[in-house]
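I need the structure of the sequence given here:
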Amino acid sequence: MNRAQAAFRAHPYISNVVGYTALFSCADLFQQRVLRRQDSSAGVDWHQTARVATVGFCFHANFNYQWLRWLERMLPGGGVKAVTGKVVVDQLVAAPLTISAFYIGLSFLENKDNLFQDWKEKFWTSYKTGVVFWSTMQAVNFSLVPPMARTVFLGGVALVFTIFLCHLRQQDHKLE
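Take a look at the predicted model:
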C-alpha cells in the first residue's frame, strides 16, 4: 500500500489517468464476457474495447482528473456543505458531459453516420440512473477519499457504471 501511495504522490496525474483508463476499459471486457455474450466460446471484440479505452483515456480520465481538482479548489473540504455542493455541481455539469462523450465518442470512433443516435435514444435513461448512482458514489469520494486518489477511485466506481452504459449501448431498441 505504501508503494501505491508513493506513486500517487509522486505522479498523481499519470497514476490517476492510467488507473482510470484501465478500469474504464475493463468494464467493456466484463460487459462483453458476462452480460452480452451468452456463448462462452465467443471471443472478445478487442476493437470495441480499444474504442472504449480511447474514449476513457482521451476524454473521461483526463476530464475527471481536472474536474475533480477544480471542484476541490472551488468547494474545498469534506464537510456536509462542501460535499453536497460538489455532488450537485458534478451531477449538473460533469454528468451530462461525460455521458455525452461516451455515446458520441464511441459513435465517432465507429464511423456511424448519425453520431447522435445512441445519445438521443439512451441519454436520459443513462442520466437518470447516473444521478442516483453517482450522487452516492461521489459523496463517498468527496468525503472519504484523499484528493490525490479521487480520479482512480472514480475509475473503480466508473467500472460498474460503464458496464451499465456498455450494456445499454448494445441494446437495439429505443429506451424511454
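
switch to C-alpha atoms for all contacts and neighbour counts from now on
Will do.

what's the longest helix along the chain packed up against?
Counting by DSSP state H, the longest helix found in the chain is helix 117-144. In terms of contacts (3 or more Cα pairs under 8 Å, 6 or more residues apart in numbering; DSSP states H and E), helix 117-144 is packed against helix 80-89, helix 95-109, helix 150-170.

ok, which of these comes nearest L68?
With respect to L68, and counting by Cα to Cα, the nearest of the helices and strands packed on helix 117-144 is helix 150-170 at 7.2 Å.

please state the offset of the closest one from the chain centre?
5 Å (Cα atoms, centre = their mean, to the nearest Å).

to compare against the first, here's the next sequence to fold:
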Amino acid sequence: MSKIWKAYLRLLEKHPAKTQIIQTGILMSTGDIISQVGVEKRPVKEIDWKRNGKFSAFGFFLAGPAVRAWYNALDKIIGPLAKRAALKKMAADQLFFAPSFLTIFVSYMALTQGGGKQEIIQKLKKEYLQILTTNYKIWPAVQMVNFYFVPLQLRILVVQVISLFWNTYLAFVSNKE
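Reported below is the predicted structural model:
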C-alpha cells in the first residue's frame, strides 16, 4: 500500500465525515474542470471559476453530506454486505435517492445560474429525463458492486471515483446553452 493510501485511510478513520465531504467537493470541482477543458474545449486560462465554485459547493454542502447520510441509513435499515442486501440497497438507491437527488441537482444548477421558479421548471423539463436515463445506464451496476464488495467507509470514495466521469457529464449537460 502506498503512503498516500495509508494516510487517506488514517484520515478516513479519524475524520470520516469531513474526509468524505471534502473529497466529494474536490471531485465535483475536478469533474467540472474536466468538462470545461476536456469536453467543452475551453483553454485553461478561460475556466469559469464561478461556475466551478457553484459545482464544488454542491459537492461540499449538498452531495457529500447527503450521500454519506444515505449510505449510513441504508446500512442501518437494510444491513451490511450480502447479496440480497446489495440488491435491496441498489434498488432503494435507484428508486428513491437518484431521482430525488437529481431533481435537487438540476434545480440547484438553475438557481445558481440566476433562475427562478420558471427557469427551474424549464431546466427540469429540458435536462432531468436525459440525466436520469443516463444515470440508469451507469449507476445500478456500479452500486451493485459497491454495495456487495465495498465496506461502508470506502463506498463514497468508490462512487466519487466513478463520479469524476459522471460529474463531467453533469457539468456539461447542466451548462449547455
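
who wins for proximity to Q48 of the first structure among the helices and strands packed on helix 117-144 of the first structure?
Using Cα to Cα as the measure, helix 95-109 is the one of these that comes nearest Q48 of the first structure, at 8.8 Å.

now do the buried residues in the closest one.
Using 16 or more other Cα atoms under 10 Å as the burial criterion, the residues of helix 95-109 of the first structure that qualify are 95-96, 98-108.

farthest pair in these?
The distance between the two most remote of these (Cα to Cα) is 19.6 Å, for A95 and F108.

follow-up on the earlier one: and the longest helix of the first structure, how far from the second structure on average?
Superposed on the second structure, helix 117-144 of the first structure shows a mean distance of 1.1 Å to its aligned residues (mean Cα distance after the TM-score superposition for the first structure).

tell me, that helix lands on which residues of the second structure?
Helix 117-144 of the first structure corresponds to residues 122-149 of the second structure when matched by TM-score structural alignment.

which other residues reach stretch 73-80 of the first structure?
Counting contacts by Cα atoms under 8 Å, 6 or more residues apart in numbering, the residues outside stretch 73-80 of the first structure that touch it are 82-83, 85-86, 142-144.

show me what counts as buried in the match of helix 117-144 of the first structure.
Neighbour counts over stretch 122-149 of the second structure (16+ other Cα under 10 Å) mark 123-124, 127-128, 131, 135, 139-140, 143-148 as buried.

the aligned partner of G19 of the first structure in the second structure: neighbour count?
In the second structure, the residue paired with G19 of the first structure according to TM-score structural alignment is Q23. Q23 of the second structure sits with 19 neighbouring residues when counted by other Cα atoms under 10 Å.

dump the residue contacts of Q23 of the second structure.
With contacts defined as Cα under 8 Å, 6+ apart, Q23 of the second structure is in contact with 64, 157, 160.

in the first structure, which of those remain in contact?
Contacts conserved in the first structure for those, using both residues aligned by TM-score structural alignment, their matches' Cα atoms under 8 Å: 157, 160.

which of the contacts of Q23 of the second structure count as buried?
The neighbour-count test (16+ other Cα under 10 Å) marks 64, 157, 160 as buried among the contacts of Q23 of the second structure.

which one of those residues is nearest to G115 of the second structure?
Proximity of these to G115 of the second structure, judged by Cα to Cα, is greatest for G64, which lies at 23.9 Å.

contacts only, for that closest one.
By Cα under 8 Å, 6+ apart, G64 of the second structure lies in contact with 20-25.

return the member of the buried ones among the contacts of Q23 of the second structure nearest to A57 of the second structure.
Nearest to A57 of the second structure among those is G64, at 9.8 Å by Cα to Cα.

alignment lookup: the closest one to the first structure.
Under the alignment (TM-score structural alignment), G64 of the second structure maps onto A61.

for D113 of the first structure, see how far away that match is.
Look at A61 of the first structure and D113 of the first structure: by Cα to Cα, to the nearest Å, they are 26 Å apart.

and D39 of the first structure, by the same measure?
Plainly put, D39 of the first structure is 30 Å away from D113 of the first structure if you go by Cα to Cα.

likewise V93 of the first structure?
27 Å.

need the three-state assignment for P76 of the first structure.
Classification of P76 of the first structure into helix, strand or coil gives coil, according to DSSP: H, G, I helix; E, B strand; the rest coil.

which residue in the second structure lines up with it?
In the second structure, the residue matched to P76 of the first structure (TM-score structural alignment) is G79.

how many other residues sit next to its match?
Applying other Cα under 10 Å, we find 15 residues neighbouring G79 of the second structure.
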